[in-house]
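K.L.:
Quick check, what structure comes out for this input:
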Amino acid sequence: MSGEDEDFKEDRPPMQVLSSILASLRLIDSARERSELEREDLHATMRIVLAVLMFILLLVLSIHEVVIAAAKMTSCPVAPLIPVWLIVSGLMGILRNTGAIVCSIYEDKKRRAIAIRDCILGLFTALWIMWLIVGSYWTYSVYDKVVYQSNKENYCDQLLYCFTFSLITTSYVIIGITFCCMIYCVVFLCCHNSSVAIIT
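P.N.:
Sure, this is the predicted structure:
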């Protein structure tokens, strides 16, 4: 720096130096706030994109359930209720997922509307879990008996049976993973809160 610059800075009154420092701090704060807002916007956008992708995946899966079951309706004499289970399960999935998206789009901030929406979605989920248990019985009970040759008495179409078996098994795996994650979160929060309470 030159001597003139140093003289200039030294000649400024303290209030001017202080206001210059405060202006610099405000710029830093506004840049930080802008950065945080951009990050929040990015997170919100990613949540929306993931929700849409999940909705599309679940909708396609539910449509496949209905289509496969309708096409193979009489192709499982060993367990004739498996196609019925697939159709009902697919229709329930379509209704539940479409209802969740519609409720999210027309989200009302009133507590009563939110409570009604949550009750309806909870009811659909409870019915789906009960229907999953029924389908599990119908599918797993013939696991040792089922054959894929159409001229046999215990015949069931391979695509129909394997799709149903895989769908039910995957559902249980996802439920199990979700349950374990919830238990982990509860334990973590309880332990974390108790350690915080001890410290404070």
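K.L.:
Please count neighbours and contacts with C-alpha atoms only from this point.
P.N.:
Fine.
K.L.:
ok, residue 150 - contacts?
P.N.:
For residue 150, the contacting residues are 156, 157, by CA atoms under 8 Å, 6 or more residues apart in numbering.
K.L.:
Tell me the first helix or strand C-terminal of the longest helix seen in the chain.
P.N.:
When the chain is parsed with DSSP state H, its longest helix is helix 14-71. The first helix or strand that comes after helix 14-71 along the chain, using DSSP states H and E, is helix 81-105.
K.L.:
one more to put side by side:
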Amino acid sequence: MAEDADGHRAPLLPGTEESPGHPVLNFLGKAAASVLPIASVVVGALYLGQCPHQPLLPCYLLVGGSAALLFLLLTCLPCGDGTDPPQLSPGTRGWRAAFLLFLFAWFIAGNVWVYSIYPPEYKDPKNPDFCSRPLYLFAFWVTTLVYVGLGVALLAALGILGCLVLLRARLPWLQRGDAYP
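P.N.:
Have a look, this model is predicted:
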């Protein structure tokens, strides 16, 4: 931020907003991101008690979906201290870290519950290895899609890093030892 002649703060680039994105796009992004957690809560609630082989599987979907929705809801609340750029208070950072640690631990537990019973018995509900087919397949694919998403993000990050390394080697003003303009 720069100050004008009257001492008012003005953005360095005219026309830039304080917000990183348009509010409508932020809302649409969060609405799209909430579809899978809502589906997880619904499937977990509908099939509660329908997997005797692994009774915690519906709970995995219920708690994981609810926690993801709560996390999305908390991102809508202002959490800065009013400074520019906003600084998170230590308490906010601590709760956010604890929440993310819980989500990580819950995801690991869900991996154990989902992958340890593969493949369950789908046809005979009296069989002790029975698990409702829609419940199990939904939990399986939700868990697997998290790994697919992480893999795609890792490949994208490595690709960007590779491009930056190549650009640094090819552009004369980015050579080692040169001062950045």
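K.L.:
Run through the neighbouring helices and strands of the longest helix of structure 1.
P.N.:
Using 3 or more CA pairs under 8 Å, 6 or more residues apart in numbering; DSSP states H and E as the contact test, the elements touching helix 14-71 of structure 1 are helix 81-105.
K.L.:
Which parts of the helix it packs on count as buried, going by neighbours?
P.N.:
Using 16 or more other CA atoms under 10 Å as the test for burial, helix 81-105 of structure 1 gives 81-83, 85-100, 103.
K.L.:
Against which helices or strands is the top helix by length along structure 2 packed?
P.N.:
The longest helix of structure 2 (DSSP H) is helix 133-170. Packing partners of helix 133-170 of structure 2 (3+ CA pairs under 8 Å, 6+ apart): helix 35-46, helix 57-74, helix 90-115.
K.L.:
Next, the angle from the shortest one to helix 133-170.
P.N.:
Spelled out, that is helix 35-46 of structure 2. 160 degrees (axes from the mean of the first three to the mean of the last three CA atoms, to 10 degrees).
K.L.:
now do the last one
P.N.:
Relative orientation of helix 90-115 of structure 2 with respect to helix 133-170: 120 degrees, computed using the same axes, to 10 degrees.
K.L.:
Check the offset of helix 90-115 of structure 2 from the chain's centre.
P.N.:
How far helix 90-115 of structure 2 lies from its chain's middle: 11 Å, per CA atoms, centre = their mean, to the nearest Å.
K.L.:
That one to helix 57-74, inter-axis angle?
P.N.:
150 degrees.
K.L.:
Reformat the helices and strands packed on helix 133-170 of structure 2 as a markdown table; add distance to residue 28 of structure 2.
P.N.:
Below are these laid out as a markdown table (distance: least, CA to CA, whole Å):
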| stretch | distance to residue 28 of structure 2 |
| --- | --- |
| helix 35-46 | 11 |
| helix 57-74 | 12 |
| helix 90-115 | 23 |
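K.L.:
so which of the ones you listed comes closest to residue 142 of structure 2?
P.N.:
Between residue 142 of structure 2 and these, the shortest gap by CA to CA is with helix 35-46, which sits at 8.2 Å.
K.L.:
residue range for that closest one in structure 1?
P.N.:
Matched against structure 1 by TM-score structural alignment, helix 35-46 of structure 2 falls on residues 60-71.
K.L.:
That stretch: how far from the chain's middle?
P.N.:
On the basis of CA atoms, centre = their mean, stretch 60-71 of structure 1 sits 22 Å off its chain's mean C-alpha point.
K.L.:
same question, stretch 45-55 of structure 1
P.N.:
9 Å.
K.L.:
cool, and stretch 21-36 of structure 1?
P.N.:
The answer for stretch 21-36 of structure 1 is 36 Å, by CA atoms, centre = their mean.
K.L.:
so what's the residue mapped onto residue 161 of structure 1 from structure 2 up against?
P.N.:
Residue 161 of structure 1 maps onto residue 136 in structure 2, with residues paired by TM-score structural alignment. Residue 136 of structure 2 is in contact with 57, 114, counting by CA under 8 Å, 6+ apart.
K.L.:
Residue 148 of structure 1 too?
P.N.:
Residue 148 of structure 1 makes contact with 155, 156, 157, 158 under the criterion CA under 8 Å, 6+ apart.
K.L.:
neighbours around the third one, how many?
P.N.:
The reference is to residue 157 of structure 1. A count of nearby residues for residue 157 of structure 1, using other CA atoms under 10 Å, gives 20.
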